[in-house]
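Asks: coords below, sequence missing:
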């Protein structure tokens, strides 16, 4: 679902949005400390985020808009402390929560871009400013950039890639893969700092939130609401109603409809390098068509898997993993071969730097320093 017209020609340069927390604090008694994660999948030691910080991030990954009282109960601290910790993480750019439309309502493309070395910094800066380019990664290999693009439809995606990206000065070649089915993306990846029973308690709340009665709303209303949520996914319905010119009950209904129809997703993200996952490895796999769904579902459940999406093109599956060190890349690929012997890895790259992730502008250390709201391209 497109939310704001894009248009052809050079991409606009919107002002960068600095994210700011809007946490509401409520007190409650203390409970037990956070539980340990599943054996072998514990989050690494981090100088920037404590064990409680990581548990807080995971609680918000499981149920992004849960009240602080429920979040605090799950991780074993009081609500005021939970809200205060989130404000610190958010203000420092260590963690953030955003909202975005999903693949049933938009067309997603992944572009590998090769360019002249002297043009790489300028191209990176330019593409980070485009609302329809939601992610930008500098990678190893013959393609220097890996881009995530969103468009209203296939025609708009083609115009974006060939008519705008392809015409930028210094671009030598592009390779486009179109997402056909997403098995996991960033909103489904977990820190794994919570015990199973803590996670289950939050899962129940998330399931109830998706059962709200849907309604019908025009694109302008949805666009206004999405822009506000993309800056801060925890804004209260009262705040959203005031700023978007809607009633509070209308906000609840439109959010309920979009969640129930899987048109909207929330993601609690974090500075992966400072949190202990500095290595982003992406694999392109060629999987037999009759085994693609089974293999993709299995690989998507791996704790390292951050992105698993079936695509068109030279290969039919893209898989991205977050790892603790470069030495783990070989071991992870060996595990892929064991888990899916029918699949063939046709390409493998490591991300050198990720200056943009789902609309968030990132500093060299991975902290969030600004935002360009995501807007699907239109013809």
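Replies: Received, thanks. Only a predicted model underlies this, so the values are computations on that prediction, with no experimental measurement involved.

Asks: please make it C-alpha for all contacts and neighbour counts, starting now.
Replies: OK.

Asks: can you give me the strands for the stretch 201-350 of the chain?
Replies: Taking DSSP state E, counting those that start in this stretch as the criterion, the stretch 201-350 of the chain carries its strands at 264-270, 279-286, 305-311, 317-323, 344-357.

Asks: how far out from the middle of the chain is the longest one?
Replies: So that's strand 344-357. 15 Å (C-alpha atoms, centre = their mean, to the nearest Å).

Asks: got another one to weigh against that:
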């Protein structure tokens, strides 16, 4: 993301080693570098040094995130149609908001799409109906409630396309992680102020040291470790890897909206979740009731995906696609870095 004029020198890309490290961190973002090194067959100094360089360059980082549905929040897809000259400023303003999870520029530079997580009931209405429509050069705002996530959360393209073997994945999988984080709306899991401070630090740096987390929460390190384990077991806290497209050598990204017959939504969502091109898939409200984020090596591969696997899906009444030109915000809070 280009949010200032600084130039960041990217470290030379070692595709195989960087993909191995990224996949290992996707399995367990807080795995000790020593354990990752043992699984990868390299030294722990090599793993720590490589992660530090990639993290500093904004190429790869671990973030600790929360499942909104397990916290009683109802996430929304918000689409903002605006004048091309205003898209950059509006996108950056949305990215700075604490209630946006990701913000992208699509559709020829005239539409901004973002995922909004209102902290309170009705919070989405404030953003949708009050603030954005009053912004100069905003032509239209629409919102779509996220009903169910088919693929996402702690799962990513690395889960499906990463180079680790099944044995390596098993060796890295944390013992306290639930089998399935994908959830439907449920009663809100209770959090106190110390929990929120803990989660705020992890959202900025998923590998923050226990001492830093203890200082932020006012809790002893042993309590911090136990609370993190409880939140992970409950499916509230999970760790994700925010990585630049160059890590997987997939440089074409697009939003895919599908109008699906209601009786086929579950089947379509489950099939999309298995596609190696899909990094996120969910059921939403609206005429286009299934959304997928698609990543391919180039536009030609995206065309073949649309005319092949997508065309074969059952119950499709219509499709809408839009290339993603720029990501203002990805996983976790906004970071000022050149991707």
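Replies: Okay, I see it. Please read these numbers as outputs of a predicted model, since none were measured by experiment.

Asks: quick one: TM-score?
Replies: TM-score of the superposed chains, computed with TM-score structural alignment, normalised by the length of the second structure, equals 0.86; 315 aligned residues with a C-alpha RMSD of 2.3 Å.

Asks: the strands of the stretch 201-350 of the first structure: which one's closest to residue 106 of the first structure?
Replies: Closest approach to residue 106 of the first structure among the strands of the stretch 201-350 of the first structure (C-alpha to C-alpha): strand 264-270, 10.7 Å.

Asks: for residue 152 of the second structure, give its distance to residue 279 of the second structure.
Replies: Going from residue 152 of the second structure to residue 279 of the second structure by C-alpha to C-alpha, to the nearest Å gives 7 Å.

Asks: actually residue 86 of the second structure, sorry about that
Replies: Distance from residue 86 of the second structure to residue 279 of the second structure, by C-alpha to C-alpha: 28 Å.

Asks: the residue most distant from the middle of the second structure, which is it?
Replies: Computed with C-alpha atoms, centre = their mean, the residue of the second structure farthest from its C-alpha average is residue 220, at 30.3 Å.

Asks: that one -> the first structure?
Replies: Here residue 220 of the second structure is matched to residue 247 in the first structure, going by TM-score structural alignment.

Asks: and the closest residue to that match other than its chain neighbours, how far is that from residue 97 of the first structure?
Replies: Spatial nearest neighbour of residue 247 of the first structure, excluding adjacent residues (C-alpha to C-alpha, 6 or more residues apart in numbering): residue 241 at 5.3 Å. Distance, residue 241 of the first structure to residue 97 of the first structure, using C-alpha to C-alpha: 19 Å.

Asks: so for those two, which sits in the more crowded spot?
Replies: residue 97 (24 against 17; other C-alpha atoms under 10 Å).

Asks: element containing the residue mapped onto the more buried one from the second structure, please.
Replies: Taking TM-score structural alignment for the superposition, residue 97 of the first structure sits opposite residue 62 in the second structure. Element membership for residue 62 of the second structure (DSSP states H and E) is strand 60-66.

Asks: mean per-residue distance, that strand versus the first structure.
Replies: Mean deviation of strand 60-66 of the second structure relative to the first structure after superposition (mean C-alpha distance after the TM-score superposition for the first structure): 1.0 Å.

Asks: list the buried ones in stretch 298-305 of the first structure?
Replies: For stretch 298-305 of the first structure, burial by neighbour count (16 or more other C-alpha atoms under 10 Å) applies to 299-300, 303-305.

Asks: helices or strands next to the helix or strand harbouring residue 23 of the second structure in the packing?
Replies: Assigned by DSSP H and E, residue 23 of the second structure belongs to helix 15-27. Secondary-structure packing of helix 15-27 of the second structure (3 or more C-alpha pairs under 8 Å, 6 or more residues apart in numbering; DSSP states H and E): helix 33-40, helix 157-161, helix 166-172, strand 237-243.

Asks: now do the same end-to-end measure for stretch 322-335 of the first structure.
Replies: 14 Å.

Asks: now that stretch: which residue numbers in the second structure?
Replies: Under TM-score structural alignment, the counterpart of stretch 322-335 of the first structure in the second structure spans residues 295-308.

Asks: so who does the residue nearest to residue 247 of the first structure touch?
Replies: For residue 241 of the first structure, the contact set (C-alpha atoms under 8 Å, 6 or more residues apart in numbering) comprises 247-248, 250-251.

Asks: which contacts among these does the second structure share?
Replies: Counting by both residues aligned by TM-score structural alignment, their matches' C-alpha atoms under 8 Å, these that remain in contact in the second structure are 247-248, 251.
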